[in-house]
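# here you go, sequence then predicted model.
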Amino acid sequence: MTQKLNKILLVDDNEADNYLHKLIISEAQVAETIVDQPDGKAAIEYLLGEAGKLPPDLIFLDINMPRMNGWEFLEAYKQLPDEAQKAVVIVMLTTSVFSKDRERAERLPNFSGFLNKPLTEEDLLRVLREHFPDRFE
């Protein structure tokens, strides 16, 4: 059984990465909607605007971004009203090769995974099967 996610949110300042990741997600046909935001601040504003509407099921979050990086996003995310915190899964998707970043992420309560860029279809499907087993076998 495969039931598409309603929405995937990409939070990354790299337009080329967003383009590639949207292409991979689109070709896999696993989400009704794919939205990208250029940094954590824009993503928080987007989530606040989506509160009570259709929040994302999955967020792919970069670490290194201007204005508000991935760590700052996670701190701000915890402060959002409950209706804006409906993302089921937040996965760090980054070029960081530092083991300290992975260890820091693993200590976070809303941490669901850590992947290195670029996102591959194999990585995407593994995340979906792990975190949405009722939708993706």
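That came in fine, so what should we check first? Numbers count the residues shown, from 1 in each chain.
# when you work out contacts or count neighbours from here on, use the C-alpha atoms and nothing else.
Fine.
# which residue comes closest to residue 71 once chain neighbours are left out?
residue 63 (6.5 Å; Cα to Cα, 6 or more residues apart in numbering).
# ugh, wrong one, residue 13
Of all residues not flanking residue 13 in the chain, residue 38 sits nearest, at 4.2 Å (Cα to Cα, 6+ apart).
# for the one you found, list the residues it contacts.
Applying Cα atoms under 8 Å, 6 or more residues apart in numbering, we find residue 38 in contact with 11-15, 65.
# which pair in the residues you listed spans the largest distance?
Using Cα to Cα, these span at most 11.8 Å, a distance reached by 15 and 65.
# when the two are compared, which one has more neighbours?
Taking other Cα atoms under 10 Å, residue 15 and residue 65 do not tie; residue 65 has more neighbours (19 against 12).
# this is the comparison structure:
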Amino acid sequence: MELRVMIIDDDKIFNLMTTVLLRNTGITINPISCTSGQEALALLLSPTTQDTAFLLFLDINMPMMSGWEVLARIEELACPPPIYVVMVTSSIDEADKAKAMSYERVIGYMVKPIKREKLIALKNVIALTDFFSY
């Protein structure tokens, strides 16, 4: 199964910086960058997602559709592909972290700016180790 990595954040500069970090840490060579929750959901619901797992770096605070709303929509999917979510935010509010970690699909919570060490540590998360055993 292939792992596709998606950055979902309305800040294009953050998306570019995160793309560079993801490449430099060996997480992925070609991440998908989405600037809205709607754009990300359209890709996740595409019929071409069979035999694909997703790792999402999902911003909490976005206009029109928040990261929480994206998570809720993913939870509603009848038969979604495997989706693992890292919530990304500028919020240091412990309530946000607790809420994020209450979702089964959420495997991490990162405060911006994302640190290289945190990305490298993701390779050791049990749900993801098969994708990085090389």
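The structure has been received and is ready for your questions. Since the model is a prediction, treat every value here as computed from it, not as a measurement.
# give me the TM-score for these two chains.
Remark: TM-score between the superposed chains equals 0.85 [TM-score structural alignment, normalised by the length of the second structure]; 131 aligned residues with a Cα RMSD of 2.0 Å.
# before we move on, the earlier item: out of the contacts of residue 38 of the first structure, which sit inside helices?
residue 15 (DSSP state H).
# out of the contacts of residue 38 of the first structure, which are shared with the second structure?
Comparing the contacts of residue 38 of the first structure with the second structure on both residues aligned by TM-score structural alignment, their matches' Cα atoms under 8 Å, the contacts found in both are 11-15.
# of these, keep whichever come out buried.
Among these, those classed as buried by neighbour count (16 or more other Cα atoms under 10 Å) are 11-13.
# quick one: the helices in the second structure?
With helices called from DSSP H, the second structure shows them at 12-24, 37-44, 67-76, 94-101, 116-122.
# any chance of these in CSV with distance to residue 2 of the second structure as columns?
Below are the helices of the second structure laid out as CSV (distance: least, Cα to Cα, whole Å):
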stretch, distance to residue 2 of the second structure
helix 12-24, 16
helix 37-44, 14
helix 67-76, 19
helix 94-101, 25
helix 116-122, 16
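# what residue is smack in the middle of the second structure?
Closest residue to the average C-alpha location of the second structure: residue 56 at 1.6 Å, with Cα atoms, centre = their mean.
# trace it over to the first structure, please.
Taking TM-score structural alignment, residue 56 of the second structure has residue 59 as its aligned residue in the first structure.
# show the contacting residues for that match.
Per Cα under 8 Å, 6+ apart, neighbours of residue 59 of the first structure: 8-11, 87, 89-91.
# that concludes my questions; thank you for your assistance.
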